[in-house]
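Enquirer: Sequence first, then the predicted structure:
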Amino acid sequence: MNEDTVTGLAKRNIWLRGLLMILMGLAYQLTGTVLFIMAIIQFVFALVSDAPNPRLAMFGRSVGRFQSQIANFVSFASEDLPFPFTDWPSGD
């Protein structure tokens, strides 16, 4: 490969990454909304039953980890693509 080919591939990769960053930013906003709605539901559960729902807590933890993966990707702190390119983060 010559230098022009390598430069062309790098430019194509940065544009692809830019597109993925936009899509992941939209996913971050969507999961933020889901997390907010889930927090309200969890609060109602805690009011009614005097204890939070453990399944919702585990799901909330996994959503938070997903948001962390997105933040790391869009800020160039990580090259690892988040879900759906990898497995959904566990809530354990």
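Expert: Thanks, I have it.
Enquirer: switch to C-alpha atoms for all contacts and neighbour counts from now on
Expert: Will do.
Enquirer: helices or strands up against the host helix or strand of Met38?
Expert: Met38 belongs to helix 3-49 when elements are defined using DSSP states H and E. If you count contacts as 3 or more Cα pairs under 8 Å, 6 or more residues apart in numbering; DSSP states H and E, helix 3-49 packs onto helix 54-74.
Enquirer: Show me what the helix it packs on is packed against.
Expert: The helices and strands touching helix 54-74, judged by 3+ Cα pairs under 8 Å, 6+ apart, are helix 3-49.
Enquirer: How far off centre is the helix it packs on?
Expert: Distance, stretch centre to chain centre, for helix 3-49: 5 Å (Cα atoms, centre = their mean, to the nearest Å).
Enquirer: likewise stretch 62-77?
Expert: Computed by Cα atoms, centre = their mean, the chain-centroid distance of stretch 62-77 equals 5 Å.
Enquirer: take a look at this one as well, against the first:
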Amino acid sequence: MQEQINEHLKKPSTWKRIVFIMLFAVIVGLVRVVLWGIILLQIAYTLLTGNSNKNILDLGKKLAAYLYHILLFLTFNTDDMPFPFSDWSTTETLEIPNKYKSDN
């Protein structure tokens, strides 16, 4: 058992993932701040015009999808790294990965 633990601790891929997890944890904090700014902008726009702004809606949707993809990576639900290590276009899909598909 101890040998297996030592073997896992020596795997470079594990340490590489830990570094990326720390990087994306910082990015999550930044994205959350930007999302709150978008929320406040949308509220102000709606109060002033009575309608929501399509551009702000689109930006909010894309950032929410990006945050979703980061959280999937952080929680080990996917091995695909989010932007900037993949195309931005992959963040526009909100599909749940089938890595550990349940039989419910």
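Expert: That came in fine, so what should we check first? All of these numbers come straight from a predicted model, not from anything done at the bench.
Enquirer: ok so, going back, what angle do helix 54-74 and the helix holding Met38 of the first structure make with each other?
Expert: Angle, helix 3-49 of the first structure to helix 54-74, by axes from the mean of the first three to the mean of the last three Cα atoms, to 10 degrees: 160 degrees.
Enquirer: Show me the residue sitting in the middle of the second structure in space.
Expert: Ile70 (2.1 Å; Cα atoms, centre = their mean).
Enquirer: where's that residue relative to His8 of the second structure, distance?
Expert: Distance, Ile70 of the second structure to His8 of the second structure, by Cα to Cα, to the nearest Å: 24 Å.
Enquirer: same thing with Leu71 of the second structure?
Expert: For Leu71 of the second structure, the distance to His8 of the second structure - Cα to Cα - is 23 Å.
Enquirer: neighbour count winner among these two?
Expert: Leu71 (18 against 13; other Cα atoms under 10 Å).
Enquirer: The first structure: which residue goes with the more buried one?
Expert: In the first structure, the residue paired with Leu71 of the second structure according to TM-score structural alignment is Ala71.
Enquirer: if we can go back for a sec, so who does the residue nearest to the centre of the second structure touch?
Expert: If you count contacts by Cα atoms under 8 Å, 6 or more residues apart in numbering, Ile70 of the second structure has them with Phe24, Val28, Met81, Pro82.
Enquirer: 6 Å - rerun?
Expert: Residues counted as contacts of Ile70 of the second structure (Cα atoms under 6 Å, 6 or more residues apart in numbering) are Pro82.
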